[in-house]
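Novice: have a look at this prediction, sequence included:
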Amino acid sequence: MAALCREEDLDDLCLSRVKLAYIFCGNLKTLPSIVERVRKAGIEPFVYMDFIDGLSSKDSAVEFVKYYTSAAGIVTTKSNQVRRSKALDLGSVI
């Protein structure tokens, strides 16, 4: 397991041998491509909702991750986001 805290470390993450990565960086524009690169490297990406610039605590933020990225799931402390991710068959870590 790894955590991507800075976009400039994306190449290093993709070259690593981890199987799961938490994405702590990015914004609405860059998140889809970050997640896609991580997934193509054979790593299951989970998006940490509170750290992505432009995402809110609303259910629609979970829908954005589901429909505009290839993330395996989300990381959140918000119960409404957990419920919504389960309804969308998107993994969640509390």
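Specialist: Arrived safely.
Novice: going by C-alpha atoms from here, please, whenever you check contacts or count neighbours.
Specialist: Will do.
Novice: what comes up buried for stretch 31-48?
Specialist: For stretch 31-48, burial by neighbour count (16 or more other Cα atoms under 10 Å) applies to 31-32, 34-39, 41, 43-48.
Novice: from those, pick the one nearest Arg6.
Specialist: Distances from Arg6 to the buried residues of stretch 31-48, taken as Cα to Cα, are shortest for Ile34 (10.8 Å).
Novice: what helix or strand is the closest one located in?
Specialist: Element membership for Ile34, per DSSP states H and E: helix 31-40.
Novice: ok, and what's touching that helix?
Specialist: Identification of contacts with helix 31-40 by Cα atoms under 8 Å, 6 or more residues apart in numbering yields 7, 10, 13-14, 23, 25-26, 44-45, 52, 68-71.
Novice: let's bring in a second model and compare:
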Amino acid sequence: MNCTSLLELLADGPVIAAVKDDAGLEAALESDVSVLFLLYGDILTIGEKVARIHCADKKAFVHLDLIDGLSAREISADFIARHTAADGVISTKVALTKRARELGLVAIQRVFLLDSMALKNVERHFSQESADLVEVLPGLMPKIIRQLCQTTGKPIIAGGLISDKEDVTGALGAGAVAVSSTNPAVWAM
């Protein structure tokens, strides 16, 4: 999978299921969403989880920072690329998303916008080589989403606290290409 094919997939269904436990994974596999963010697991089970997602004809993105047994070093991206069939990765660490891109994985840079300083840091220090997409948390800030779409030049995914149709339409209307949510009710929208 490449970034263009992911964007085409998200254009058809812009809601991403973010799963944080086995019950969430089961619900996401039975849902109509086509992209899953794996926010849990360990190095012994992550390959199996990715395989299950692919068997359901869905795309799997592994959050490197949240997988037990992986470190905050580039070797984690190498592990995912070599030992799973993941379509891409998510990380808050620029070095990991940059390495994932070098390995041919779609890379999503997750950023937490806690205040204006965090926003300015993203705008100032975001590297065009570091990621294919940016996931912004919390995703309930249409004005900021619009601003980041312009300043980063990257597709934006809105995540965190997305809980109803108004949140989804607000984020998409502000320019986000998709929203991610752990809420199964959002997956059905």
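Specialist: Arrived safely. Small disclaimer: the values here were computed from a predicted structure and weren't measured.
Novice: before we move on, the earlier item: show me the two of the contacts of helix 31-40 of the first structure that sit farthest apart.
Specialist: Pairwise over the contacts of helix 31-40 of the first structure, using Cα to Cα, the maximum falls at Leu13 and Tyr68, 21.4 Å.
Novice: higher neighbour count, those two?
Specialist: Leu13 (19 against 14; other Cα atoms under 10 Å).
Novice: against Glu48 of the second structure, how distant is the alignment partner in the second structure of Ser79 of the first structure?
Specialist: Taking TM-score structural alignment for the superposition, Ser79 of the first structure sits opposite Val94 in the second structure. To Glu48 of the second structure, Val94 of the second structure is 26 Å away according to Cα to Cα, to the nearest Å.
Novice: thinking again about what came up before, what's the helix holding Ile34 of the first structure aligned against in the second structure?
Specialist: Using TM-score structural alignment, helix 31-40 of the first structure lines up with residues 46-55 of the second structure.
Novice: what's the mean gap between the matching stretch and the aligned bit of the first structure?
Specialist: Superposed on the first structure, stretch 46-55 of the second structure shows a mean distance to its aligned partners of 0.6 Å (mean Cα distance after the TM-score superposition for the first structure).
Novice: so where do the strands sit in the first structure?
Specialist: 2-4, 20-23, 44-48, 73-75, 91-93 (DSSP state E).
Novice: can I get those in CSV with distance to Arg83 of the first structure?
Specialist: What follows is these, written out as CSV (distance: least, Cα to Cα, whole Å):
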stretch, distance to Arg83 of the first structure
strand 2-4, 24
strand 20-23, 20
strand 44-48, 16
strand 73-75, 11
strand 91-93, 9
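Novice: which of those sits most buried?
Specialist: Greatest average neighbour count among the strands of the first structure goes to strand 44-48 (a mean of 24), per mean count of other Cα atoms under 10 Å.
Novice: just list what it packs against, helices and strands only.
Specialist: Applying 3 or more Cα pairs under 8 Å, 6 or more residues apart in numbering; DSSP states H and E, one finds that strand 44-48 of the first structure contacts strand 20-23, helix 31-40, strand 73-75.
Novice: among these, which is nearest Ser57 of the first structure?
Specialist: strand 73-75 (11.8 Å).
Novice: which other residues reach the closest one?
Specialist: The contact list for strand 73-75 of the first structure (Cα under 8 Å, 6+ apart) reads 22, 45-49, 62, 65, 85, 90-94.
Novice: give the contact list for the nearest residue to Glu74 of the second structure once chain neighbours are set aside.
Specialist: Nearest residue to Glu74 of the second structure, sequence neighbours excluded (Cα to Cα, 6 or more residues apart in numbering): Leu96, at 5.1 Å. Counting by Cα under 8 Å, 6+ apart, Leu96 of the second structure makes contact with Ala72, Arg73, Glu74, Ser76, Ala77.
Novice: from Ala171 of the second structure, how far off is Leu96 of the second structure?
Specialist: 26 Å.
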